[in-house]
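>>> sequence first, then the predicted structure:
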Amino acid sequence: MSRVFGTLFVFVFVGFGVCFLGYGIYQVTLAQGTSQWPVVLGKIQKCKLRSHRNEDSTTYACDVAYTYEVNGTAYHGDRIAYGYNGTNNESFHKRVENRLKKSRYVQVHYNPSNPSESVLAAGLFRSTFLPVVFGTAWLAFCGGIASLTVFDGSIKRMPQRLTEVNQYSAKVLH
């Protein structure tokens, strides 16, 4: 029963790591593609620094809403960049907010295959890679735990091997 539970436990955690790593690779791929997207002029509709407090800390993020037009069709966007998420670095998010509030108009990068998909900051950023780094580290950790589960039987047999070594050593020494 404990062997089945251990194996199931490892598969669940490995599955979580694979999903997180897959999500990270997907985000990096999307962010990388935004550098090639066409640019149009957009208008800021809303820009506000949002804070969320929990028991341990406060996180901040800039909430933005903007409109833009592609081939005569109006679109609404709210993504600053792929990988942009709230953090506890209030000054960083205030700088983002101040930069967006400076001008009523911004450059909007839109996906030519799906013009409703857009970003204000195109390309890769350090934060874009966080899910990839976390997923990789998580899988390495799970690999270590899995190896303990796989090699559990050989660890349990170690005392027997020591006995065999002691019996052999006793014969050699006499």
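Arrived safely.
>>> switch to C-alpha atoms for all contacts and neighbour counts from now on
Will do.
>>> how about Leu162, secondary structure?
Using DSSP: H, G, I helix; E, B strand; the rest coil, the secondary structure recorded for Leu162 is helix.
>>> again with Lys101
Lys101 is classified as helix under three-state DSSP.
>>> take a look at this one as well, against the first:
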Amino acid sequence: MMEGFFSNQGNLALLLTGLIGVVFTIYGTALFLKAEASLDWPTTRGEVMVSELDVDNDRDGVTFRAEICYRYVLPSGEYVSNRVFFGHQISTSSSVAAAKVKNRYRVGQSVAVHYDPANESESVLEPGVNGLVKVVLIIGTALMVIA
């Protein structure tokens, strides 16, 4: 009787692992495609309004994230965004990595803003695919393989 219970728990764990892998893979693929497309987006000038290092200290530990906020103006209106690169909103346990991003952008600095012509409120400062996007895809694929 207990043998079947543990077997079912193992199957459930594999199923959950696979589902998490699917979610990571779908999210990573969407991020990858958008990041790749951003290389062809038009650019305009913008200005950095906020450049801070966010520190979150909870029961899981300390995480860091560069909070960069910038504004840009197009004929259709004024926009505000906080995306530095695709995957930027992910926190990290490395204060050094987050500080490197923060230190690239000073308040008042003029920046090149790449914006989506189909949705001008969507923008990025550093277009293209970066390491974080690849990590999300690798994790998703690995979890699906394990399952």
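Cool, the structure landed. Remember, it's a predicted structure, so these values are computed and weren't measured experimentally.
>>> and Phe85 of structure 2, what pairs with it in structure 1?
In structure 1, the residue matched to Phe85 of structure 2 (TM-score structural alignment) is Ala81.
>>> longest helix of structure 1?
In structure 1, taking DSSP state H as the definition, the longest helix is helix 2-33.
>>> state the distance from the residue nearest to Val10 of structure 1 when sequence neighbours are not counted to Val133 of structure 1.
Nearest non-adjacent residue to Val10 of structure 1, counting by C-alpha to C-alpha, 6 or more residues apart in numbering: Ala146, 6.0 Å away. For Ala146 of structure 1, the distance to Val133 of structure 1 (C-alpha to C-alpha, to the nearest Å) stands at 20 Å.
>>> before we move on, the earlier item: packing partners of the longest helix of structure 1?
helix 130-150 (3 or more C-alpha pairs under 8 Å, 6 or more residues apart in numbering; DSSP states H and E).
>>> neighbours of the match of Phe85 of structure 2, how many?
Other residues near Ala81 of structure 1 come to 20 when the count uses other C-alpha atoms under 10 Å.
>>> now the very next helix or strand once past the longest helix of structure 1 on structure 2. Mean distance?
Next helix or strand after helix 2-33 of structure 1 toward the C-terminus (DSSP states H and E): strand 39-53. Strand 39-53 of structure 1, aligned to structure 2 and superposed, deviates on average by 0.9 Å (mean C-alpha distance after the TM-score superposition for structure 1).
>>> which parts of strand 39-53 of structure 1 are buried?
39, 42-44, 47-49, 51 (16 or more other C-alpha atoms under 10 Å).
>>> same question, stretch 145-152 of structure 1
145-146.
>>> matching residues in structure 2 for it?
Going by TM-score structural alignment: stretch 145-152 of structure 1 matches no residues.
>>> stretch 34-41 of structure 1 too?
Going by TM-score structural alignment, stretch 34-41 of structure 1 lines up with residues 38-45 of structure 2.
>>> thinking again about what came up before, of the buried residues of strand 39-53 of structure 1, which is the nearest to Asn89 of structure 1?
Closest approach between these and Asn89 of structure 1, by C-alpha to C-alpha: Ser51, at 10.7 Å.
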